[in-house]
Structures are given as structure tokens and as C-alpha cells.
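Asks: one predicted model, sequence on top.
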Amino acid sequence: MKKIPLSKYLEEHGTQAALAAALGVNQSAISQMVRAGRSIEITLYDDGRIEANEIRPIPARPKRTAA
């Protein structure tokens, strides 16, 4: 099992379209992840499976204050 950042995966392994097909999402979703600078980690398993996870702080959103 190997974990690498999304941007590095795209540099080394191919296109956004190929990754999107492997993950079962649209290419536009991958493009949005890249443009937004989201912290996405790609996991490459020894059996060939690919998985993507977003690394986010907890809590991910700041608390709302009463107006």
C-alpha cells in the first residue's frame, strides 16, 4: 500500500480522466479538487485498487456565531 498526494499522483501516473474512471467519478470532480487545492491523498493498494481520501481538520468548519 502506498499513499501519495493527488497532485503528485497526476504528475507521475497519468491524466485526470484516467484517475476519475478508476475512482468512479467525473473528470470535472478531479479538476475541481485540484483547482481548489484540497488535501486529497491517493492510496494505491498492492492488488491494484485505488482509493482517494480528503484530509481535513476536525471540526472542518468553524462554528457559526449568533447574529
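Replies: Nice, thanks for sending it over. Residues are numbered from 1 along each chain as shown.
Asks: every contact and neighbour count from this point should use C-alpha atoms.
Replies: OK.
Asks: pick out the residue closest to the middle of this protein.
Replies: Closest to where the C-alpha atoms of the chain average out (CA atoms, centre = their mean) is residue 40, at 3.3 Å.
Asks: correct me, but it touches residue 32?
Replies: No - Residue 40 is beyond contact range of residue 32, at 11.4 Å (criterion: CA atoms under 8 Å).
Asks: can you pull out the helices in this protein?
Replies: 6-13, 16-23, 27-36 (DSSP state H).
Asks: out of those helices, which is the most enclosed?
Replies: Between the helices of the chain, helix 16-23 has the highest mean count of neighbours, a mean of 16, where neighbours are mean count of other CA atoms under 10 Å.
Asks: residues contacting it, please?
Replies: Residues outside helix 16-23 that contact it (CA atoms under 8 Å, 6 or more residues apart in numbering) are 10, 26-27, 29-31, 50-52.
Asks: dropping in the other structure now:
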Amino acid sequence: MKTIPLTEYLDDKHGTQAELAEKLGVNQSAISQMVRAKRNIQLTIHDDGRIEANEVRPVPARPKSGDRAA
């Protein structure tokens, strides 16, 4: 089992966005949006070939209305 960033997976020619989308059970457009939005998606590639995707986000993910820097 190993974990790599989404962009590294695609850059290292492990597969296309469409192939990854099929393995994750999502549409190719969802993968494209993840890449364009520069989301911190980590892929876990299991020894049996299964792939899981998880997004790493701070908690809380959104700042409170009064906490935004001007």
C-alpha cells in the first residue's frame, strides 16, 4: 500500500483522469475539477489494486465570518 498526491499519480503516468475516475466510481469531470481547483487529494493504492481518494483539509475547513484577513 502506498499513498501519493493526485497530481503525482497523473503526472507519473499511472493512468488517465478517465481511468482513475472509473476506479474511484466518479465522473472524469470530477477528477478534472479536483486538479484545476488544486485540492489536496491523496490517493491510497492498495496492494490488491484498489484505489481510495481522501482530501486533506484543515479543521475548520472554512474560516468564521469574522476571522478573515483583510
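Replies: Thanks, I have it. Keep in mind that what you see is a predicted model, and the values were worked out from it rather than measured.
Asks: now what about the TM-score between them?
Replies: The TM-score (TM-score structural alignment, normalised by the length of the first structure) is 0.92; 65 aligned residues with a CA RMSD of 0.8 Å.
Asks: just send the contacts of helix 16-23 of the first structure back as a markdown table, with distance to residue 60 of the first structure too.
Replies: What follows is the contacts of helix 16-23 of the first structure, written out as a markdown table (distance: CA to CA, whole Å):
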| residue | distance to residue 60 of the first structure |
| --- | --- |
| 10 | 26 |
| 26 | 24 |
| 27 | 25 |
| 29 | 20 |
| 30 | 20 |
| 31 | 22 |
| 50 | 25 |
| 51 | 21 |
| 52 | 18 |
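Asks: list the contacts of residue 52 of the first structure.
Replies: 23, 40-43.
Asks: mind listing what the spatially closest residue to residue 46 of the second structure that is not a sequence neighbour touches?
Replies: The spatial neighbour of residue 46 of the second structure that comes closest, neighbours along the chain excluded (CA to CA, 6 or more residues apart in numbering), is residue 1 at 4.3 Å. Residue 1 of the second structure makes contacts with 44-47, as judged by CA under 8 Å, 6+ apart.
Asks: ok, and the closest non-adjacent residue to residue 56 of the first structure?
Replies: Using CA to CA, 6+ apart, the closest residue to residue 56 of the first structure is residue 39 (7.3 Å).
Asks: thought that neighbour was touching residue 57?
Replies: No - Residue 39 of the first structure is beyond contact range of residue 57, at 10.3 Å (criterion: CA under 8 Å).
Asks: so those two - more neighbours on which side?
Replies: A count of neighbours by other CA atoms under 10 Å puts residue 39 above the other of residue 39 of the first structure and residue 57, at 14 against 7.
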